[in-house]
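Novice: What follows is a protein structure lacking sequence information:
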């Protein structure tokens, strides 16, 4: 499945919105999870093929010519218009996804598989906690819009500075706390955990979504579980990337790292 770029918009210093449309999206079915994502394929420079391509066609090529898969959050799907909106974290020309989004123009094509997802705010929770950095901001925005009306929801989001902030909305009673890396002197992996630990303790059952940098999500997970703020069954915690590693290096060790974190004592 593939889409053609209809429009692009820079939402913040590190976030680009790309709207896809066209007949390549025929048959797309959006799921029920709030954190829906598609597995996109970004072509390397000089690729001897174009979108759409067949999987068998590219598997036979040398590794450096094959497309690079990246999971990208679906910000929204407009079934009536047949338009798929992706908000993609972009840090200059670092990373295949961000570089593609920064340079995308109408008519460009992007191939993907999916969608898939794993979290929707629990309908029976008393309140909601959404935590992450720029990479998780699109999913946080979608989750905030999926909470039941009138219930408290707190979003704690790490960005570089005020230029990284975007407007968030929710049918719930939304409070957003921005954590600016540029103003902090502590260890970067501790910034979100410290901000979460400083929150007033919520009352009742909490549903939590914690995604972003690997060590940062691990630190937040420790706070939430060791303090008994969230039951593990109501916590979605996933590392999108890891500081000091490029995408390929992180993909090679992510599964083992995730198992290690899941086995970590929380008492």
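Specialist: Cool, got the structure. None of the values given here were measured: they were computed from a predicted structure.
Novice: use CA for all of it now, contacts and neighbours both
Specialist: Fine.
Novice: Flag every buried residue along the longest helix belonging to the chain.
Specialist: Secondary structure assigned by DSSP state H gives helix 247-262 as the longest helix of the chain. Neighbour-count burial for helix 247-262, counted by 16 or more other Cα atoms under 10 Å, picks out 247, 250, 254, 261.
Novice: Other residues contacting stretch 105-112?
Specialist: Residues outside stretch 105-112 that contact it (Cα atoms under 8 Å, 6 or more residues apart in numbering): 1-8, 38-42, 51-52.
Novice: Mind checking which of those are in strands?
Specialist: Using DSSP state E, the subset of the contacts of stretch 105-112 located in strands is 2-8, 38-42.
Novice: out of these, who's nearest residue 115?
Specialist: Checking the ones in strands among the contacts of stretch 105-112 against residue 115 with Cα to Cα, the nearest one is residue 38 at 4.7 Å.
Novice: who are the neighbours in contact with residue 87?
Specialist: By Cα under 8 Å, 6+ apart, the contact set of residue 87 is 15-18, 72-75, 138.
Novice: let me redo that: residue 123
Specialist: Neighbour list for residue 123: 147-148 [criterion: Cα under 8 Å, 6+ apart].
Novice: Next, find the distance separating it from residue 73.
Specialist: 22 Å (Cα to Cα, to the nearest Å).
Novice: ok, second structure coming up, stack it against the first:
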């Protein structure tokens, strides 16, 4: 392990993989335990910057850290859950397939801006497999009485997993990768059923995020504050969180 990696490890927080469970063909749940988690300030929508390629000399340093949504967190016991998909075949996918319970991990807290916003009356959540755990934690923490509609898609609908409590609060759809046309065909019906102040969360494939962000600005003429967007991955590129 090189000098730079040793320095990186020293500035990151430390934790231990307490549990690893395969949720579907290409998704794993990791439970990480750390004293640091007992004292962290958590808002639903926060991320974890996780070292996933430390010790692999063939991997560049910038590709050895990946961001994952915090799916669930228990400050009392100092544990959090992540859901990591492997369909990309990248360094994070290879790491989660090979890691084991008991392994040490290095991480840093990342707040970001794709957070829970409780100011709307009705919500629409649209995204792919990579966004599902993020949407789960947002939905679980919305106040009672909020209306939530959803369009969560995957080429293999069986890959779309339940929340940590076993519930499936979203509508799952079998759609191809980059299904902009298919999603737009359903949007008019979804939006028409929303009441009061409306808000949409768009996440996952960057192509879909860009296209739908433009759609909501131009078609229903929503304001910027009503549209929250987070491209989790960009086909053909590395390093996009």
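Specialist: Thanks, I have it. None of the values given here were measured: they were computed from a predicted structure.
Novice: Could you quantify their similarity as a TM-score?
Specialist: Here the TM-score for the pair of chains, by TM-score structural alignment, normalised by the length of the second structure, is 0.81; 226 aligned residues with a Cα RMSD of 2.8 Å.
Novice: Reformat the ones in strands among the contacts of stretch 105-112 of the first structure as a markdown table; add distance to residue 160 of the first structure and neighbour count.
Specialist: As requested, those are exported to a markdown table (distance: Cα to Cα, whole Å; neighbours: other Cα atoms under 10 Å):
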| residue | distance to residue 160 of the first structure | neighbour count |
| --- | --- | --- |
| 2 | 32 | 22 |
| 3 | 31 | 24 |
| 4 | 31 | 23 |
| 5 | 28 | 22 |
| 6 | 29 | 19 |
| 7 | 26 | 16 |
| 8 | 22 | 20 |
| 38 | 26 | 19 |
| 39 | 26 | 17 |
| 40 | 26 | 21 |
| 41 | 27 | 20 |
| 42 | 26 | 20 |
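Novice: Out of these, which comes closest to residue 101 of the first structure?
Specialist: Nearest to residue 101 of the first structure, judged by Cα to Cα, of those is residue 8 at 8.0 Å.
Novice: now that closest one: how far from residue 56 of the first structure?
Specialist: 31 Å.
Novice: likewise residue 77 of the first structure?
Specialist: With Cα to Cα as the criterion, residue 77 of the first structure and residue 56 of the first structure are 29 Å apart.
Novice: same check, this time on residue 116 of the first structure
Specialist: Using Cα to Cα, we find residue 116 of the first structure at a distance of 23 Å from residue 56 of the first structure.
Novice: how about residue 167 of the first structure, what's its match in the second structure?
Specialist: Per TM-score structural alignment, the equivalent position to residue 167 of the first structure in the second structure is residue 162.
Novice: Touching, its match and residue 168? I think so.
Specialist: Yes: applying Cα atoms under 8 Å, one finds residue 162 of the second structure in contact with residue 168, separated by 4.9 Å.
Novice: Report how many residues lie close to residue 74 of the second structure.
Specialist: Neighbour count for residue 74 of the second structure, taken as other Cα atoms under 10 Å: 13.
Novice: list the contacts for the match of residue 167 of the first structure?
Specialist: Taking Cα under 8 Å, 6+ apart as the test, what residue 162 of the second structure contacts is residue 168.
Novice: Let's verify it: helix, strand, or coil?
Specialist: Here residue 162 of the second structure is recorded as coil under DSSP: H, G, I helix; E, B strand; the rest coil.
Novice: Please report how far the aligned residue in the first structure for residue 92 of the second structure lies from residue 133 of the first structure.
Specialist: In the first structure, the residue paired with residue 92 of the second structure according to TM-score structural alignment is residue 97. According to Cα to Cα, residue 97 of the first structure stands 16 Å off from residue 133 of the first structure.
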